[in-house]
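Student: Give me a model of this one.
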Amino acid sequence: MNKEKIVSQLWEVEKRLKNNMDANEYQNYVLAFLFYRYLSERQEKCMIKSGLIDVVESKNINKAYKKQAEGTYLNDYLTDITHLLGYAIGPEYTWASIISRVNANKLTPSYLQDMLDSFNYNLKLNKDNTIHTFDGILDDMKLGNVMPSRIKAIADIISFLDEIKYKDEKGEDNLGDLYTYLIQQFAMNSGKKASEFYTPHEISEVLAKIVTIDLDPNIKNPEVYDFACGSGSLLLTVQDQLLGKNLKYSGQEVNTATYNLARMNLLIHDISYQNIMLKNGDTLRKDWPEYVDEHGINHPCEFDMVVANPPYSARWNNEDEKLKDDPRFKMYGALAPKTKADYAFLLHGLYHLKQDGTMAIILPHGVLFRGAKEAQIRKILLENNQIDTIIGLPANLLYSTGIPVVIIVLKKHKNNRNVLFIDASRNFAKGKKQNFLRKEDIKKIINTYKRRKDIDKYAHVASLDEIEENDYNLNIPRYVDTFEPTPPVDLGKLRKEMKDTQREIEENRKEILKIMRQLDI
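Tutor: You can find the predicted model right below:
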C-alpha cells in the first residue's frame, strides 16, 4: 500500500472505533503498535544475523525463538539481545505472537499489560539504556480495566497494522518515511494540538539548512539540541542535511506522550539509542542538559546546533526567586513576562549553544517589537551582537495557528556587527487548509542568508547603529520596504469611463421601461 492509501484506511478504521476511543488515544495506539512491530521485526533480523537463533527449514523464526529460548535459557537470550539492540522482546510477546492471539480472539488486557511490563523489565538488563520507550503511552490508558469492546478496537488496529507493507519497489525498508508521514497526517487533523508535536517539514528544512551552513566539516560527531522537541521531526530534518555524519541528538519535551513519540520517531529512523539523549521535563523550570566535572561542578552541555519551535507566548512561573540568579537569564537584566515565555525559551537555547554554533528558533512577531522587559532583553542581545538574522515567514504555514511567525538566528560569535532582515512573507503557495513554502521559496531564503546582501523589497543588512536609531525595534517593515506605489490615475480616462457607464445605465433603464409597458405592468 502507498502512504496515501494507508492513511485513507486509517481514517476508515478510526470511524469504526469512534465510540471506543478518542482521536488522541487512536493516534497513540497506531504509532505505538506500529513501532512495536518494527522493534520485533528488527529483533528477528538481528537474531538471525548474529546467529543467536538457528532457524531450520521446518520452523519459522518465531517458532524457533520460542523453542530455543525456553526455560532457563530465556534470560541469557534476553540479555544478549538487549546488549545488541538496547531492548529485548520475549518470545511470548513478539509481533508474530501478538498476531496469533488477535487471530485466535485471545487478546486480553492482562496480556497487553504483561507485554509492556516484560518489555520494560528487559530494558533494565542494559544499564546504559535510558530509552524506556512505552512509558506513559499505553500504561496511562489502564488497559487492565478496559471493556471487551475496547480490546476489540485495539485488535482491529493491530490487524490493520499487520497488513501494512513498508518495503518500496526495490525492497528497501521505508518505514521511517511512513512513520513521519503518519505523524504529519495526525498533526493535520489535530488542530491546535498539532503545535505540541509537529513542525511542518518545509519550515523545519529552512531551520535545518541554516544551522548546518556554517558547521565545521571536520566535526565528526556534531550535536544538535531541540529543547521543545515534540515528535522529533525537527531533529530528523537536521539529520537530512548531514548525511554521512554520526549526529548526536538531544531534546526535551514536557508532554509525556509526545516525548515518547519523539523517541519512537528517532529509533524507527535507525538512530542508535546511544546517540539519543532525550528527557521528559519542563525546559524552563529546571535547566537541562548538564554534566558534572571531576571536581563535582555542574556545567551546561553545549551544542553545535540548536533548533526549536517552542509554544508561542506561553505562560511560565517567572516568580521563582532562583530564576533571578539562573545563569541562563541573569546577564540579560530581566526575566521574560509570565504571560509570554518566548524570550525565556530563546535564552535557554542560546545558553546551550557552543561559541561557534548556530541557533534557529521560531517565534511570534511580537518578540521583535514588544516593550518593557522584552525590550530590555532584546537590547542586550543586540549589544552583545548575538542576533544574526530575522526571517519573516508567510501567514498560515502552521497547522495550529494562522499567525505569521519569524525565524530568529543567533550566534555567540560573529564576524560582523549587523543583522540581516529577510521578508519572505509574500513568497509561498496556497494550500487547501494551510499555505506552504515551495522549493524555490526555501532556496531564495537560504541563498539570501548565505550572501548577506540587500535585495530590493526582500532583504536588508542593518548595522547596529541603524537598529539603535530605531530604538532596538526589530519589526521587519522598519528595515525592508515592501511598499508598492499605486500607479497614477488617468483622470481623463476615468471621467470617460464614468460617462460611458452612466450612458449604459440610462439605456438599460429605458429598455426595462419599454418591456414593462409591453407587458402592461
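Student: Going by C-alpha atoms from here, please, whenever you check contacts or count neighbours.
Tutor: Will do.
Student: hmm, who's touching stretch 123-134?
Tutor: 32, 79, 82-83, 86-88, 116, 120, 260, 263-264, 273-274 (Cα atoms under 8 Å, 6 or more residues apart in numbering).
Student: Nearest to Val7, out of these: which one, please.
Tutor: Set against Val7, the nearest of the contacts of stretch 123-134 by Cα to Cα is Ala32 (15.8 Å).
Student: Could you list every helix and strand in contact with the strand or helix carrying the closest one?
Tutor: Following DSSP states H and E, one finds Ala32 within helix 23-50. If contacts are counted by 3 or more Cα pairs under 8 Å, 6 or more residues apart in numbering; DSSP states H and E, helix 23-50 sits against helix 74-85, helix 95-103, helix 148-163, helix 256-268.
Student: Buried deepest among those helices, which one?
Tutor: helix 256-268 (a mean of 23; mean count of other Cα atoms under 10 Å).
Student: which among the contacts of stretch 123-134 gets closest to Asp454?
Tutor: Arg263 (41.8 Å).
Student: Toward the C-terminus, what is the element adjacent to the longest strand along the chain?
Tutor: Ranked by residue count and defined by DSSP state E, the top strand of the chain is strand 353-364. Following strand 353-364 in sequence order, the next helix or strand is helix 372-383 (DSSP H and E).
Student: Now show me the structure for the sequence below, then we'll compare the two:
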Amino acid sequence: MVKEKLHQQELYKKLWNMANELRGNMNANEFKDYILGVIFYRYLSEKVEQRANYILKNDNMTYREAWEIEGIRKTLMQALIKQRGYMIEPKYLFSTMIEEIEKGDSGKFDVEYLIKAINNITESTLGQDSQETFENLFDDMDLSSTKLGKTVKARSNLMAKILVLVNEISFTQNDTEIDILGDTYEYLIGKFAANAGQKAGEFYTPQGVSKVLAKIVTLEKEELKDVYDPTCGSGSLLLRVNREAKVGKFYGQELNSTTFNLARMNMLLHEVHHSRFDIQNADTIEEPQHMGMEFEAVVANPPYSSKWSSDKKFEQDERFSGYGKLAPKSRADYVFVQHMIHHLADNGTMAVVLPHGVLFRGGAEENIRKYLIKDKNYLDVVIGLPENLFYGTGIPTVILVYKKCRREDDTILFIDASKGFQKVGNKNMLRQEDIEKIVNTYANREEIDKYSHNATLEEIEENDYNLNIPRYVDTFEPEPRVDIDKVKTRLNEIDKEISEIDEEIDKYLKELGL
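Tutor: Below you'll find the model as predicted:
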C-alpha cells in the first residue's frame, strides 16, 4: 500500500507537469482533454501491443515483425479486434511515436501523424460490435486547434512534449496497477474540476460521496446484475459501485458529449470490456435511452434544481403519470427521482444526491414526496451531508435512498452527517471514519443521539411529509451556563488592570516631558 501510494504521488506530480506545459495556451477545462486523450491513447496502444506479442509468443516474433508477413497480418488483425474490440497498426503505436520523437529532426513524428494514429483506431472498429463504443471517442482532443500552436510545427513540438511526459509515467498494465491508472484519471478530473469551477464540476462526484452511494446500493451484496446512472458524467460513480460489488453490466446516460466521451474512456481504462457497458449520449428526461429496463442498483448525482420543459405530454409518460402533478419547470430534482424510481427493480436499491429543498418544498414537489412515502412507501433513508463538498457549489446536500421492497411497518431512517468532515483547502471532504459511520448507521439502522433517528410513517405524517432533518434528529446543543459572579469578578479585574496600565503610561510620559 505504501509503495502504491508513493507511485500515485509521483504519477500525480508528472501529470501536473503536463498541465503546466499547456497552461499558457488554454484554460484548465480545455487542456485536460489533451492530457487525458494522450494517456488514453497510450493505454489502448500498450494493450494492443501486449496482446499481439502474447498471441505471437510461440512464433518467436514481435508484433512489428509479424505485421510485415501478409499471411499472418490478417489473422492477427481479426484476433485483436475480437479480443480488444479495436486494433492499432505497429507504425501508429505509442511506442513507435516515442522512438520517432527521440530521433529529433530526423524522426517522422508530427501532429498529423498522431491524427492518423487516432483515426486508425476508429477505422478498425467499423462494422464491428465495438464500433459504437469507439465512435467520436477522441473528438475533444482537437489536434488541429491553433490553441496548440499557430503552425503544424508548433503544434507538433508541444504534443511531442506531452507524449514524452506521458511516456515517463511508470505504469505497467497488470491487475495490481489498473486501479492506479483509473485513480489517476479520476484525480485529473477532480483536479480540473477544482480549478475550473462549476463547468468542470458538472461531471465529477467527490470520491467520499461516491463511496457512500456505492456502499449503500451494494450493502450485503457481493455481486450485482447491473447498475444504472441516468446522469453518469465521467462514469466514476458507476465504477465506484463496481469496487464494492462485482457488476455484471453498466448502464448510463449523459447529456454533455465531452463528458460522454470521458465516461466511455473511463470504462475502458478500468478494463470494462465494451460489451459490458451501455452508455448513451442524450437528454435523460426528454430522450430516455433505457426505457423498459429495470436495474438492481440505481445511483446518481444529477444537476441540482435544473430547469425542464414540464410539457403536458409527460402527464401520459409512464415515469410520471401516477403522481397527479408534474414537477415545476424551474426544478427538475424530483423528475430525476421519478425517472430513477421507474428504472429500479423490485429487489434493488436507489441512492441519489440532491439539494435540501427536496425535503420540504411545497406545491407539486410536496405531492410527489407524499406519494412516494404514503402511497408507495419507497423512501428508506434520508442522509444530510456537510456543506461545501462539491465543486461549483457550496450548498449542503442530502442523499435519498429508495427501495420498492419495504414493509408497511418499516421506519424511515434520518441521519445528520453534516458535522462529519475534514477541511482540505477551500473544500470539505468526507473522511474514511465519516463514511463508515454513515454506512454502519444505515446498515444497522441505529439510533444515535444527535446523529440518527428511525421515524415511523406516523411521525412523517404528523410533520405533513416535511422531511427537514432537524424535525427528526435533535442536534440542539445548549449554550454553556454563564456564571454571572465570575463574569463580574473578571470585569473588575480588567478595570483594575487598565488603571494600572494608565498609571504606567503617565509615568513614562512625565519622564519624556510630555
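Student: Could you dump the helices and strands packed on helix 23-50 of structure 1 into CSV and include distance to Ile446 of structure 1?
Tutor: Formatted as CSV, those follow (distance: least, Cα to Cα, whole Å):
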stretch, distance to Ile446 of structure 1
helix 74-85, 38
helix 95-103, 44
helix 148-163, 39
helix 256-268, 26
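Student: Of the ones you listed, which is nearest Ile61 of structure 1?
Tutor: Comparing these by Cα to Cα, helix 95-103 comes nearest, at 9.5 Å.
Student: Show me what that closest one is packed against.
Tutor: Using 3+ Cα pairs under 8 Å, 6+ apart: helix 95-103 of structure 1 touches helix 23-50, helix 148-163.
Student: quick one, which of those is nearest to Thr199 of structure 1?
Tutor: Distance to Thr199 of structure 1, taken as Cα to Cα, is lowest for helix 23-50 among those, at 17.1 Å.
Student: corresponding residues in structure 2 for the closest one?
Tutor: The aligned range for helix 23-50 of structure 1 in structure 2 is 28-55, by TM-score structural alignment.
Student: Which positions within that stretch qualify as buried?
Tutor: For stretch 28-55 of structure 2, a neighbour-count test (16 or more other Cα atoms under 10 Å) marks 28-49, 51-53, 55 as buried.
Student: average distance between that stretch and structure 1?
Tutor: Once superposed with structure 1, the aligned residues differ from stretch 28-55 of structure 2 by a mean of 1.5 Å; criterion: mean Cα distance after the TM-score superposition for structure 1.
Student: Centre of the chain to that stretch, how far?
Tutor: Here stretch 28-55 of structure 2 is found 21 Å from its chain centre; the criterion is Cα atoms, centre = their mean, to the nearest Å.
Student: in structure 2, which spans are strands?
Tutor: Under DSSP E, structure 2 gives strands at 223-229, 246-254, 277-281, 295-300, 344-355, 379-384, 397-403, 412-416, 422-424, 427-429, 452-455.
Student: Export the ones you listed to TSV and append columns for distance to Tyr92 of structure 2.
Tutor: Formatted as TSV, the strands of structure 2 follow (distance: least, Cα to Cα, whole Å):
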stretch	distance to Tyr92 of structure 2
strand 223-229	35
strand 246-254	31
strand 277-281	27
strand 295-300	38
strand 344-355	43
strand 379-384	50
strand 397-403	47
strand 412-416	54
strand 422-424	43
strand 427-429	42
strand 452-455	58
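Student: possible to save those as CSV with mean neighbour count?
Tutor: Shown next, in CSV, are these (neighbours: other Cα atoms under 10 Å):
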stretch, mean neighbour count
strand 223-229, 21
strand 246-254, 21
strand 277-281, 21
strand 295-300, 26
strand 344-355, 22
strand 379-384, 22
strand 397-403, 23
strand 412-416, 26
strand 422-424, 11
strand 427-429, 18
strand 452-455, 21
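Student: Now for Leu393 of structure 1, how many residues are close by?
Tutor: 24 (other Cα atoms under 10 Å).
Student: Please read the previous query as pertaining to Lys493 of structure 1.
Tutor: With other Cα under 10 Å as criterion, Lys493 of structure 1 counts 9.
Student: Trace it over to structure 2, please.
Tutor: So Lys493 of structure 1 corresponds to Lys486, using TM-score structural alignment.
Student: Isn't Gln386 of structure 1 up against Asn415?
Tutor: No: Gln386 of structure 1 lies out of contact with Asn415 (Cα atoms under 8 Å); the separation is 10.9 Å.
Student: Which one of these two is surrounded by more residues?
Tutor: Taking neighbours as other Cα under 10 Å, Gln386 of structure 1 and Asn415 compare with Gln386 leading, 20 against 6.
Student: what's the counterpart of the more buried one in structure 2?
Tutor: Using TM-score structural alignment, the partner of Gln386 of structure 1 in structure 2 is Tyr378.
Student: need the contact list for whatever residue of structure 2 lines up with Arg150 of structure 1.
Tutor: Aligned counterpart of Arg150 of structure 1 in structure 2: Arg155 (TM-score structural alignment). By Cα under 8 Å, 6+ apart, Arg155 of structure 2 lies in contact with Val111, Leu143, Ser144, Thr146, Leu148, Gly149.
Student: Excluding chain neighbours, give the residue nearest to Tyr479 of structure 1 in space.
Tutor: His460 (6.3 Å; Cα to Cα, 6 or more residues apart in numbering).
Student: Tell me the residue in structure 2 aligned with the one you found.
Tutor: So His460 of structure 1 corresponds to His453, using TM-score structural alignment.
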